[in-house]
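Q: no FASTA, just this:
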């Protein structure tokens, strides 16, 4: 057995070391890939995986949390059904989410309807002609009826004197149905 055995033992040892180094490098590479891939996950994609379940949203400008069933999700907004009230929440105003799925749904798997912007959701409210409570990011609120919706703003008719207020989407936190 002599020198051949020693030579094969040396090769086996070198092969084992090479395998261990490869596995260590592979683990680091997989961790890097995982971090890089997770960068592509958006809040909307996590909420999309939460459809049909209850979640609690902390929304900038609203005094308390919005808790309810996540009914619809789009790139710019989320519809939360809370008892007899519905909330159209501007995703840019969402600070926190509790109860979200640990999974996400990649945007390539979304329906084309989810590409509809915040304006589309507000137009639906305007078409219904129902009163709503509009929450702004600065904490103020306006109650009235949405009349028309532009590209980056909406018109709210408020009060008995029917004064019209233009609300920029960038300042809007959520629109809440009034039942």
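A: Everything's here; your move. The structure presented is a predicted model; accordingly, all values stated were derived computationally and were not measured. Numbers count the residues shown, from 1 in each chain.

Q: okay, CA-based contacts and neighbour counts for the rest of this
A: Fine.

Q: okay, and the residue nearest to residue 56 when sequence neighbours are not counted sits in which element?
A: Of all residues not flanking residue 56 in the chain, residue 67 sits nearest, at 4.2 Å (CA to CA, 6 or more residues apart in numbering). Secondary structure assignment for residue 67, by DSSP states H and E: strand 66-73.

Q: what helices or strands is that strand leaning on?
A: Secondary-structure packing of strand 66-73 (3 or more CA pairs under 8 Å, 6 or more residues apart in numbering; DSSP states H and E): helix 43-48, strand 54-59, strand 77-82.

Q: one more to weigh against that first structure:
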């Protein structure tokens, strides 16, 4: 082996070492970028990816609610259960089970997903359907939704007595009775 061959072998070895170091640094950088990008993923975007699937959502003041995730909106979801439908405020969710690993960024959401929880509650009020309002503290109000204000809902309970419920204390609205 000539001195030129040995020199080229040394240079090839150095080049391979440099490539290995670059690949190792690049892998760390990509992992760092992936972590940073995932920090931008919201619960709502993960829920949006689960639309049309069966999920279990744990709700403060209610407990676990299972059903098909029908719709995701700004601050709420619609879950269709076997005996009732649920409008759940995402602020009251404590855990979600059965969601796919992917997410759907907000820019890819349909225009209807930008509707706030008030829109879903107004639709229930318009239907005149009896419902149960579950609050985050575990209390409940049975009745018919009457009107939806900026930060509250009116529910007509027994004897048509109106009760005002602050929206931020609302965990879920169950559109039909259990059982």
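A: Looks like it came in fine. Please read these numbers as outputs of a predicted model, since none were measured by experiment.

Q: what sits against the residue nearest to residue 56 of the first structure?
A: By CA atoms under 8 Å, 6 or more residues apart in numbering, the contact set of residue 67 of the first structure is 54-57, 80, 82.

Q: correct me if wrong: residue 46 of the first structure contacts residue 107.
A: No - the criterion here is CA atoms under 8 Å, and residue 46 of the first structure misses it with residue 107 at 10.2 Å.

Q: and stretch 15-29 of the second structure, how far from the first structure on average?
A: Overlaying the first structure shows stretch 15-29 of the second structure at a mean distance of 0.6 Å from the equivalent residues (mean CA distance after the TM-score superposition for the first structure).

Q: what range does the biggest helix by length in the first structure cover in the second structure?
A: Across the first structure, the longest stretch assigned as helix under DSSP state H is helix 2-38. Matched against the second structure by TM-score structural alignment, helix 2-38 of the first structure falls on residues 2-38.

Q: buried set for that stretch?
A: Counting neighbours by 16 or more other CA atoms under 10 Å, one finds that stretch 2-38 of the second structure has no buried residues.

Q: show me how far that stretch is from its chain's centre.
A: Taking CA atoms, centre = their mean, to the nearest Å, the mean C-alpha location of stretch 2-38 of the second structure is offset from the chain mean by 41 Å.

Q: now swap in stretch 48-68 of the second structure and tell me
A: 9 Å.

Q: that one: which residues count as buried?
A: Neighbour-count burial for stretch 48-68 of the second structure flags 48-51, 54-62, 65-68 (criterion: 16+ other CA under 10 Å).
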